[in-house]
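> Could you work out the structure for the sequence below:
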Amino acid sequence: MEQVLNWIVENQEMLLSYTVKFIVAILILIVGKIVANSVAKLMGKGMQKREMDGAVVSFLTAIIRTVIFIAAILMALSQVGVQTTSFVAILGAAGLAIGLSLQGSLSNIASGVLIIMFRPFRAGEYVDAGGVSGTVQEVNIFQTILKTPDNKVVFVPNAQITGSPITNYSREDTRRVDLLIGVSYDADLHKTKEVLTGVLEAESRLLKDPAWNIQVHALNNSSVDFIVRPWVKSEDYWGVYWDLMREIKLALDKNGIGIPYPQMDVHLHKD
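I've put the predicted structure just below:
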């Protein structure tokens, strides 16, 4: 114990120096964390004032926060005597090894950059991406966050999104409602078209330009199929779709036009 105390007394200046450096390094990390969050927050507010897309804002602020904090770590290591040049070289070699083992994660980062650059969708738009349909909430470094119509939050890897077709339902102002209505072979086709036209004329949310289209589409085994294709504003799509299906059924019933079901004729032959 006496030897330990003697060593401390003899090296108290060195211990004090290292203690101060260690405390400074800790302070650098704390301040770096605060600065990273503050700068990212300020830049995020600035980009929002310029009405930049929310997905782009969240992605860029995440990168800025990470870069600043990494710089703070290097400064803290330099303060305690670690040669940052050698450390960066070691970090680069380790990064290469880690990169080879984390190809999936790096692919997600690269895909996130592509999504931000080409912007196939924006925050708030309803899309089908990576096999998931939902409203875009955020695009971050590794994944895109979607909220489904039944209020589930789905985290989709960015690489999965860029590796598959993306359907954006919100990008255009108008959409076409595609209905396929089957009627009986006994139905009067001219009267059926008149009934369908009357239903469309009664729906105020349909657009006049482009004009709707009603045509006989196919002669199936059990039905004569009509296509009914009006145009609506994108935000009215589902409301119009459901209302038209209901009103068409009611109108066909009222006019005695049957909607067939699959059937088969069986012929019996006696010997």
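> Please count neighbours and contacts with C-alpha atoms only from this point.
Will do.
> okay, which residue is most central for this structure?
With distances taken as C-alpha atoms, centre = their mean, the residue of the chain nearest its centroid is residue 136 (4.0 Å).
> Report all helices and strands that the helix or strand containing it contacts.
Residue 136 belongs to strand 132-139 when assigned by DSSP states H and E. With contacts taken as 3 or more C-alpha pairs under 8 Å, 6 or more residues apart in numbering; DSSP states H and E, strand 132-139 sits against helix 54-79, strand 126-129, strand 143-147.
> show me the contacts for the residue nearest to the centre of the chain.
121, 122, 123, 124, 125, 126, 127, 144, 145, 146, 147 (C-alpha atoms under 8 Å, 6 or more residues apart in numbering).
> What helix or strand is residue 218 located in?
Going by DSSP H and E, residue 218 is part of strand 213-219.
> ok, residues contacting the helix or strand just after that strand?
Downstream of strand 213-219, the next assigned helix or strand under DSSP H and E is strand 224-229. Under the contact criterion C-alpha under 8 Å, 6+ apart, strand 224-229 has outside partners 176-185, 196, 212-219.
> And those residues, which of them are buried?
Listed as buried from the contacts of strand 224-229 are 176, 177, 179, 181, 182, 183, 184, 185, 196, 212, 214; burial here means 16 or more other C-alpha atoms under 10 Å.
> In strands, which of those appear?
Taking DSSP state E, the ones among the buried ones among the contacts of strand 224-229 that sit in strands are 176, 179, 181, 182, 183, 214.
> For residue 56, grab the count of nearby residues.
Residue 56 has 23 neighbours, counted by other C-alpha atoms under 10 Å.
> Alongside the first, I'd like the structure of this one:
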Amino acid sequence: MYEFLAAASQLLFKDANVLLTLREWFLSQASNILLALIIFVIGRYIIHWIKAFAVRVMSRAHYDSAAMSFMTQIINYVLLVGLLLICFNQIGVPTTSFVAAFGAFGLGIGLALQNNMSNLASGLLILIFKPFRAGHVIQVGDIVGSVTSIQFMYTIITTKDKKRVYIPNSILTSQSVTNYSYMKERMIPFVFDIGYNNNHHEAIKVLKDVFARDKRILNAKYMEIGISEFGENSVRISAFAEVKTHQFIDVQYSIMSDVKDAFDKHGIDIPYPQRVVYVQNVDTSTGERKETKKKATATNVEL
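Below is the predicted model of the structure:
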């Protein structure tokens, strides 16, 4: 056996003592190696139990599934690295050099991937503090859409016209984000224009009747409604209808259609923009200009 190891060591390493030295080290550390293996097996069971416990805690706290997956992966890798260092230390391998090497490696990776590390940290903050979850409708800048998934680096949003938008997580933690799905109820801010020659009391009564007929309006009896502005071409009436969040769009479209029908039925005008046009006629014989005031509208011109 001794001659075989010497020949194999000479063939592989050009030194007859390498495998023999390893054999002597293995025999001297056999008990420590066995103990390290036992520690590793037991440690794996403990890590599995810790992960399962963390999942139960996060489930009771109603964490998002993406958050639970993210956190359990971090717990698994951190504990596994710690377990390996314990096992290496048990068999006599110095772990201080490993820690120093990991630290230097992590520093280099962190400097090279500053933006990505920022996105990763921001994604962790989003999953912990939950300003929004998968399925919520949010607005970031000019982008409005439903959150499809929250990933390590990006949050994926699907817009109404079926576009997938990948937003870096660092942007979501550094800019204002509007969450339209967080509350169970929402207010629909309606603005209706009527002509100055219409009776605004009658118009408001018609609007109240329209809102009262729709059972999806939660605050029909005490709704805030009234004249909010005297515009250039119209009197503006504002109303704030409270509805269930998931019914927001349906109610908005339905009310707008019902109000148009009601205004037509009661002869209430919805004015369109008007302009005043001055047409100048020049007398070619005298050179005098004759100015005539004419009224023009967006759809009709009187000359």
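> In terms of helices and strands, where is the counterpart of residue 93 of the first structure in the second structure?
In the second structure, the residue paired with residue 93 of the first structure according to TM-score structural alignment is residue 104. Following DSSP H and E, one finds residue 104 of the second structure within helix 96-112.
> following that helix, which helix or strand comes up?
helix 114-129.
> which other residues reach that following helix?
63-64, 66-67, 70, 110, 132, 150-154, 168-170, 172-173.
> now stretch 16-31 of the first structure
By C-alpha under 8 Å, 6+ apart, the residues outside stretch 16-31 of the first structure that reach it are 69, 72, 73, 75, 76, 77, 79, 80.
> check contacts around the fifth one.
Read it as residue 76 of the first structure. 24, 25, 26, 28, 29.
> can you redo these as TSV with distance to residue 112 of the first structure?
Formatted as TSV, the contacts of residue 76 of the first structure follow (distance: C-alpha to C-alpha, whole Å):
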residue	distance to residue 112 of the first structure
24	36
25	33
26	33
28	30
29	28
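> now those: which count as buried?
Neighbour counting by 16+ other C-alpha under 10 Å classes 25, 26, 28, 29 among these as buried.
> Please convert those to a markdown table, extending it with distance to residue 243 of the first structure and secondary structure.
As requested, these are exported to a markdown table (distance: C-alpha to C-alpha, whole Å; DSSP: H, G, I helix; E, B strand; the rest coil):
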| residue | distance to residue 243 of the first structure | secondary structure |
| --- | --- | --- |
| 25 | 66 | helix |
| 26 | 64 | helix |
| 28 | 63 | helix |
| 29 | 60 | helix |
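> Confirm that residue 134 of the second structure lies within a strand, as I assumed.
No: under the criterion used here (DSSP: H, G, I helix; E, B strand; the rest coil), residue 134 of the second structure is coil, not part of a strand.
> Do I have it right that it meets residue 155?
No: taking contacts as C-alpha atoms under 8 Å, residue 134 of the second structure lies outside contact range of residue 155: 9.4 Å.
> So which of the two has more stuff around it?
Taking other C-alpha under 10 Å, residue 134 of the second structure and residue 155 do not tie; residue 155 has more neighbours (22 against 17).
> Now do the SS call for the closest residue to the more buried one other than its chain neighbours.
In space, and not counting its chain neighbours, residue 155 of the second structure is closest to residue 167: 5.3 Å by C-alpha to C-alpha, 6 or more residues apart in numbering. When classified by three-state DSSP, residue 167 of the second structure comes out as strand.
> ok now do residue 167 of the second structure, which residues does it touch?
Contacts here follow C-alpha under 8 Å, 6+ apart; on that basis residue 167 of the second structure touches 154, 155, 156, 157.
> and the second one, what pairs with it in the first structure?
What that stands for is residue 155 of the second structure. Correspondence of residue 155 of the second structure to the first structure, assessed by TM-score structural alignment: residue 144.
> so who does that match touch?
Contacts of residue 144 of the first structure by C-alpha under 8 Å, 6+ apart are 136, 137, 138, 155, 156, 157, 158.
> And for residue 36 of the first structure?
Taking C-alpha under 8 Å, 6+ apart, one finds 64, 65, 66, 68, 69 in contact with residue 36 of the first structure.
> that older thread, average offset of the strand holding residue 136 of the first structure relative to the second structure?
With mean C-alpha distance after the TM-score superposition for the first structure, strand 132-139 of the first structure departs from the second structure by a mean of 3.5 Å once superposed.
> try stretch 62-77 of the first structure
Mean for stretch 62-77 of the first structure is 5.0 Å (mean C-alpha distance after the TM-score superposition for the first structure).
> Buried residues, that stretch. List them.
By 16+ other C-alpha under 10 Å, the buried positions in stretch 62-77 of the first structure come out as 62, 64, 65, 66, 68, 69, 72, 73, 74, 75, 76, 77.
> Over to stretch 201-213 of the second structure?
By neighbour count on 16+ other C-alpha under 10 Å, the buried set for stretch 201-213 of the second structure is 203, 204, 206, 207, 208, 210, 211, 212.
> Trace that stretch over to the first structure and give me the residue numbers.
Using TM-score structural alignment, stretch 201-213 of the second structure lines up with residues 190-202 of the first structure.
> next one: stretch 60-73 of the first structure to chain centre, how far?
Relative to its chain's centre, stretch 60-73 of the first structure lies at 24 Å (C-alpha atoms, centre = their mean, to the nearest Å).
> number of nearby residues for the counterpart of residue 272 of the second structure in the first structure?
Per TM-score structural alignment, the equivalent position to residue 272 of the second structure in the first structure is residue 261. Neighbour count of residue 261 of the first structure, defined by other C-alpha under 10 Å: 12.
> does residue 261 of the first structure really touch residue 220, like I thought?
No: look at residue 261 of the first structure against residue 220 with C-alpha under 8 Å: they stay out of range, at 11.2 Å.
> Between these two, which contacts overlap?
Overlap of the contact sets of residue 261 of the first structure and residue 220 (by C-alpha under 8 Å, 6+ apart) is empty.
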